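Visitor: okay, predicted coordinates and the sequence, questions at the end:
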Amino acid sequence: MARSWLRARSDEAERMDDAAQGEAAFRSALRDLEFLNRISFGYRPTLRWLDRLVARTGVRSLSVLDVGAGGGDMLRRIDHWGRARGVAVALTGLDRSPAAAAAARAAGTPGAWITADLFDLPGDARYDVIVSALFTHHLPDADLVRFLRWMERHARHGWMINDLHRHAMPWIGLWLGTRLMRLDPMVVHDSTISVARAFTRRDWRRLTAEAGTPARIAWQLPFRWAICTEGKA
C-alpha cells in the first residue's frame, strides 16, 4: 500500500509556502527545521561536496548562493566550514519570503540577502557555487527543470542540490517524530508533505535528462539525495 501511496509526487501545498503565514510563525518553524536538520545530519552532504570541490579546483575563496535559504542555517554552517578550512566565503542567501530575511538576520546569518524569486535575478548574475537544501521539492517538475538549467548557467564551478527521498520510512518517521517531540505545528504539518513531494532516483534521472544537465546523483543517509556537478574548471 505504501509503495503505491508514494509512487508519484504529491502536489499538496505546504503551509510554509503560504505568504499569509506571519513572521513569528515562520520563524518558529525555521527553528524546528534547523533542529531536524542538525539531528538528521542534513548539512553534511552539502559540506562534503564543498570539500570535494575545493580539493579538486584548489580555490581558496568562493562566492556561494544558497537558493531557498530559509532562516540561513545552511549559510551559517558554510561560514563555519570556510573558517575551519581557511576558505574565504562570500555568502548570499536567496528566498522569496520577507520573513526568511528577517529570521536570517535575527539569527546572525553572515553575508548578503536577496528577497526575490530566483528566476527574477539578472541574467548576468554569477556565483562560484550555487547550493540548495530542502528547496527543490517545493517546485513542480517544470520549474525544477528550469532551475537545473538556471544553475548550470549561473554557477562557475558547480552546483549542489540536497533534498529528501520519497519513501514510506521517512514519512512514517517524521509523522511520529515531529509529534513525539512536539515540534512547531507548521513543521508537523509540512514534514510528511515534504517527503510526499520529494524525489526518487528515477525522478532525478528523468529530470536531469530533460534539463540536459550532466549531474551526479548520490544517495545520502538518512533518506536524502545529493544532485551535483563535481566542479568546473
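Guide: Received it, and whenever you're ready, just let me know what you need.

Visitor: alpha carbons only for contacts and neighbour counts from here, please
Guide: Noted.

Visitor: ok, now which ones touch the residue found closest to residue 185 once you drop the neighbours it is linked to in the chain?
Guide: Leaving out its chain neighbours, the residue that sits closest to residue 185 by CA to CA, 6 or more residues apart in numbering is residue 29, at 7.7 Å. Each residue near residue 29 by CA atoms under 8 Å, 6 or more residues apart in numbering is listed here: 184-187.

Visitor: from these, pick the one nearest residue 8.
Guide: For those, the residue nearest residue 8 by CA to CA is residue 187; the value is 22.2 Å.

Visitor: presented hereafter is structure B, for comparison with structure A:
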Amino acid sequence: MSPDLRQRALDLPELMDDPAADLRMLERTYRRFAAVNAVVSRPGSLYRRHVRPRARRGDVRILDIGAGGGDLCRYVAARLRRDGLSGRVTALDPDDRAIAWARAHDGGAGVDYRCADSEALATAGERFDVVVSNHLLHHLDPAGLAALLRDSEKLVAAGGVVAHQDIARGRVAYALYAMGTAPLATTLLADSFIRTDGLRSIRRSYTAAELRGVAPAGWRVRSALPARLELRWEHPLG
C-alpha cells in the first residue's frame, strides 16, 4: 500500500542516523552513495551552475554541509582538476562516523574533512564562495532549517551562493525510487540503508510549495527533474 504523502513524515527516522546503526551497513551505504547520487542528485548540474563560474574568476572555496561520506566533495574536487581550475573543498558533518569514513576514502581528492556543524564554522568567521548541501533539508525540523539558513548566510562570502538541494516529496518520486531500487535490493544495495532510508527520505521531504512557505525573504526555491528542489540564496556583491 502506498504511504500517505500529504505531509512530511517527521516522526519517521532514517536508520543511518541512529548512533547505534550497524557500522558495516553504514560504511557500505557511504560507499554506494556516489553511484546513487550520480543518478538522483545530478552533481554535474550543481558544478556547472554554481561552482565552475566562480572558479573561473579565481581560487574558489566550497563548503558541503552535512557531507556524509563526502562523495559530492570528491566529485567537485575532481571536476575542478579536470577543468584546470583551482579550488578548496571542505566536507562538513557532525557525525564522526561519516567523517572518519570519508577521510579514509579520500583517494587523493584533497578534500578537507571536518567533524563539526555549520554553527561552529559560522561563529569562527569562516567564509566560502559556494555553500551547498545535498539531501540535508529533509533531516531537519523547522527550527533546524531556520538555524541552517542563518548559518549559511553568515558562511557565504560576498558574491557567493548558497544552494541547498534535496528531494521533492511526491507520489511519482516515491514510486520511481521504489521501482528503480527494487531490482538492486539484493545486489548493489544489499546490506546498506540506501533503499529503506531513500524511501523514508522522500516521505520526510518538502514539496516545492511547502519549502517556499517556510523560506525566509531573499531565498528562492527552484524545482527540477527528477523530483529535485533547490533552496538558493545569493550574497550581494560589495
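Guide: Good, I have the coordinates. What you are looking at is a predicted structure, and each value in this text was computed from that prediction instead of being measured.

Visitor: any idea what the TM-score comes out to?
Guide: Scored against TM-score structural alignment, normalised by the length of structure 1, the superposed chains reach a TM-score of 0.88; 227 aligned residues with a CA RMSD of 2.2 Å.

Visitor: name the single longest helix found in structure 1.
Guide: What stands out as the longest helix in structure 1, according to DSSP state H, is helix 23-39.

Visitor: mind listing what's buried in the very next helix or strand once past that helix?
Guide: Per DSSP states H and E, the first helix or strand lying C-terminal to helix 23-39 of structure 1 is helix 44-57. For helix 44-57 of structure 1, burial by neighbour count (16 or more other CA atoms under 10 Å) applies to 44-47, 49-50, 53-54.

Visitor: can you lay out these as JSON lines showing distance to residue 162 of structure 1?
Guide: Formatted as JSON lines, the buried residues of helix 44-57 of structure 1 follow (distance: CA to CA, whole Å):
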{"residue": "44", "distance to residue 162 of structure 1": "9"}
{"residue": "45", "distance to residue 162 of structure 1": "7"}
{"residue": "46", "distance to residue 162 of structure 1": "7"}
{"residue": "47", "distance to residue 162 of structure 1": "10"}
{"residue": "49", "distance to residue 162 of structure 1": "10"}
{"residue": "50", "distance to residue 162 of structure 1": "12"}
{"residue": "53", "distance to residue 162 of structure 1": "15"}
{"residue": "54", "distance to residue 162 of structure 1": "18"}
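
Visitor: just the helices in structure 2 please.
Guide: Under DSSP H, structure 2 gives helices at 23-40, 43-46, 52-55, 71-82, 96-104, 118-123, 142-155, 171-181, 194-204, 208-214.

Visitor: residue 88 of structure 2: which of those is closest?
Guide: helix 71-82 (7.7 Å).

Visitor: matching residues in structure 1 for that closest one?
Guide: Aligned by TM-score structural alignment, helix 71-82 of structure 2 corresponds to residues 73-84 of structure 1.

Visitor: spatially central residue in structure 1, please.
Guide: Centroid-nearest residue in structure 1, with CA atoms, centre = their mean: residue 133, separated by 1.3 Å.

Visitor: residues contacting that one?
Guide: Taking CA under 8 Å, 6+ apart, one finds 67-69, 74, 161-163 in contact with residue 133 of structure 1.

Visitor: one more time with 6 Å, if that's ok
Guide: 162-163 (CA atoms under 6 Å, 6 or more residues apart in numbering).

Visitor: I'd like the distance between it and residue 73 of structure 1.
Guide: The spacing between residue 133 of structure 1 and residue 73 of structure 1, counted by CA to CA, to the nearest Å, is 10 Å.

Visitor: over to residue 211 of structure 1?
Guide: Distance from residue 211 of structure 1 to residue 73 of structure 1, by CA to CA: 29 Å.

Visitor: residue 100 of structure 2 matches what in structure 1?
Guide: In structure 1, residue 100 of structure 2 lands on residue 102 (TM-score structural alignment).

Visitor: how many neighbouring residues does its match have?
Guide: 18 (other CA atoms under 10 Å).

Visitor: what about it, distance to residue 131 of structure 1?
Guide: 21 Å.

Visitor: equivalent analysis for residue 174 of structure 1, please.
Guide: In this view, residue 174 of structure 1 and residue 131 of structure 1 are 24 Å apart by CA to CA.

Visitor: what's the answer for residue 227 of structure 1, then?
Guide: Residue 227 of structure 1 is 10 Å from residue 131 of structure 1, by CA to CA.

Visitor: so what's residue 68 of structure 2 closest to, chain neighbours aside?
Guide: Leaving aside its sequence neighbours, residue 68 of structure 2 sits nearest to residue 98 (CA to CA, 6+ apart; 5.2 Å).

Visitor: so that neighbour sits against residue 70, correct?
Guide: No - between residue 98 of structure 2 and residue 70 there is no contact under CA atoms under 6 Å: 8.1 Å.
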